[in-house]
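Chemist: Here's a sequence, model it:
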Amino acid sequence: MAVQAEPNRGARVIFIPPPLYYVAGLVAGAALDRLAGLSIGGRPVTVVAGAALAGVGLLLTGGGVFGVIGHRTTIVPHHRVASLVTTGAYRLSRNPMYTGLAVIYLGVALVIGSWWPVVLWPAVLLAVHRLVIRPEERYLEQRFGPAYAEYRARVRRWL
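Modeler: As a prediction, the model looks like this:
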């Protein structure tokens, strides 16, 4: 049985801003590193690679943000979406902001030089997928119907 979307409400997500899931993983990884160091090594190459990776993630996240703003809709998951964005970064990924944040996360892990954030990365992605992306996708399916189904069939969730 499908639940009807409330006309003035967005996805039914927990009121935690999605970037905080990534920040929590990095903070937990850094804390674990202080308790039981698990150094990546390869300095300074890993710092440069991490910074470059974070830069790519920032571009992807920024592309998603600017795409949403350009279509005069919202980046806040629990707010009502005005339009389905399928251009720009949204041609590459249905979730360029979350994908970009995931790439930034890995870049930061390389910069700080700890394997712990990398070990926690799958748990962060699983939390984002279950607590944010799934509810958003259900909402977009209810809100945009066949247009979202066609977009979903054409564009991958992450990359």
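
Chemist: can we go C-alpha only for contacts and neighbour counts from here?
Modeler: OK.

Chemist: So which residues of this protein form helices?
Modeler: 19-35, 45-70, 96-112, 116-128, 134-144, 146-154 (DSSP state H).

Chemist: can those helices go into JSON lines with extra columns for distance to residue 90 and mean neighbour count?
Modeler: Converted to JSON lines, the helices of the chain look like this (distance: least, Cα to Cα, whole Å; neighbours: other Cα atoms under 10 Å):
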{"stretch": "helix 19-35", "distance to residue 90": "18", "mean neighbour count": "17"}
{"stretch": "helix 45-70", "distance to residue 90": "7", "mean neighbour count": "19"}
{"stretch": "helix 96-112", "distance to residue 90": "6", "mean neighbour count": "24"}
{"stretch": "helix 116-128", "distance to residue 90": "18", "mean neighbour count": "18"}
{"stretch": "helix 134-144", "distance to residue 90": "14", "mean neighbour count": "18"}
{"stretch": "helix 146-154", "distance to residue 90": "10", "mean neighbour count": "13"}
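
Chemist: Of all these, which one is nearest residue 77?
Modeler: Residue 77 sits nearest to helix 134-144 of all these, at 6.8 Å, using Cα to Cα.

Chemist: quick revisit: JSON lines for the helices of the chain, including distance to residue 80?
Modeler: Listed next are those as JSON lines, based on distance: least, Cα to Cα, whole Å:
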{"stretch": "helix 19-35", "distance to residue 80": "19"}
{"stretch": "helix 45-70", "distance to residue 80": "13"}
{"stretch": "helix 96-112", "distance to residue 80": "18"}
{"stretch": "helix 116-128", "distance to residue 80": "19"}
{"stretch": "helix 134-144", "distance to residue 80": "9"}
{"stretch": "helix 146-154", "distance to residue 80": "15"}
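
Chemist: One more, please, to line up against the first structure:
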Amino acid sequence: MHDRTDRPPAHAQTRVPLLVRTTSPAHFLLALLLGASLQRALPLPLPQGATLAWLQLGGGVVALAGLLLACWCFVLFARDRTTLLPERMPAQLVCHGPYRHTRNPMYVSLILSYLGLSVQIGWPWSALLLPLPLLALQWVVIPYEEARLRERFGSAYDRYCAQVARWL
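Modeler: You can find the predicted model right below:
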């Protein structure tokens, strides 16, 4: 039997904003690829030699930190048996692990991975385009998610918001 408690009613599905339905990783991937295209068409200069090597190493470390943070969040969501998808109704309010320090560690992990990859691969245009997916998050995706969480968990979510910042 299929459990439908994590899905909104059918009529609510039509009101899910496109930027929420397409998922945030897709927004970051599009900005990353646009930056790669711009770097090929209008190359920005990169440092050379040891400076470049250290930047690339640092970028790789930052990207790995983002990946590890995302994996930690995936494990927490799986353990709490709740959805990762913003358009679905969550079953649990996850408030432990990295969620004690920020309400959006998944998005922090995306930002870290995105910036780290941009530096590691040598696509400065991608780093400069980071505001594009951030605006989608800040203005559309997160407000939608917060409204859903407030609808589902009420005052428990309000208390959580009062204790934990949206970002860091």
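
Chemist: before we move on, the earlier item: which one, of the helices of structure 1, ends up nearest to residue 11 of structure 1?
Modeler: Per Cα to Cα, nearest to residue 11 of structure 1 of these: helix 134-144, 4.9 Å.

Chemist: Which part of structure 2 matches that closest one?
Modeler: Under TM-score structural alignment, the counterpart of helix 134-144 of structure 1 in structure 2 spans residues 143-153.

Chemist: Give me the distance between that stretch and the centre of its chain.
Modeler: 17 Å (Cα atoms, centre = their mean, to the nearest Å).

Chemist: what does stretch 77-95 of structure 2 give?
Modeler: With Cα atoms, centre = their mean, you get 15 Å for stretch 77-95 of structure 2.

Chemist: and what of stretch 61-75 of structure 2?
Modeler: On Cα atoms, centre = their mean, the centre of stretch 61-75 of structure 2 falls 11 Å from that of its chain.

Chemist: and that stretch, which stretch of structure 1?
Modeler: Going by TM-score structural alignment: stretch 61-75 of structure 2 matches residues 52-66.

Chemist: residue closest to the middle of structure 1?
Modeler: residue 98 (1.1 Å; Cα atoms, centre = their mean).

Chemist: Distance check, that residue against residue 61 of structure 1.
Modeler: According to Cα to Cα, to the nearest Å, residue 98 of structure 1 stands 7 Å off from residue 61 of structure 1.

Chemist: likewise residue 122 of structure 1?
Modeler: Distance from residue 122 of structure 1 to residue 61 of structure 1, by Cα to Cα: 19 Å.

Chemist: next one: residue 9 of structure 1
Modeler: For residue 9 of structure 1, the distance to residue 61 of structure 1 - Cα to Cα - is 24 Å.

Chemist: repeat for residue 136 of structure 1
Modeler: 17 Å.

Chemist: for residue 69 of structure 1, same thing?
Modeler: On the measure of Cα to Cα, residue 69 of structure 1 and residue 61 of structure 1 end up 12 Å apart.

Chemist: And residue 105 of structure 1, by the same measure?
Modeler: Distance from residue 105 of structure 1 to residue 61 of structure 1, by Cα to Cα: 12 Å.

Chemist: And the residue of structure 2 most remote from its centre, how far from residue 55 of structure 2?
Modeler: Ranked by distance from the centre of structure 2 (Cα atoms, centre = their mean), the top residue is residue 49, with 32.7 Å. Separation of residue 49 of structure 2 from residue 55 of structure 2 (Cα to Cα): 10 Å.

Chemist: And residue 42 of structure 2, by the same measure?
Modeler: 21 Å.

Chemist: just residue 162 of structure 2 next, same as before
Modeler: 38 Å.

Chemist: Over to residue 92 of structure 2?
Modeler: 40 Å.

Chemist: Looking for the alignment partner of the residue nearest to the centre of structure 1 in structure 2.
Modeler: Match for residue 98 of structure 1 (TM-score structural alignment): residue 107.

Chemist: One more: residue 115 of structure 1?
Modeler: Using TM-score structural alignment, residue 115 of structure 1 sits opposite residue 124 in structure 2.

Chemist: What is the neighbour count of its match?
Modeler: 22 (other Cα atoms under 10 Å).
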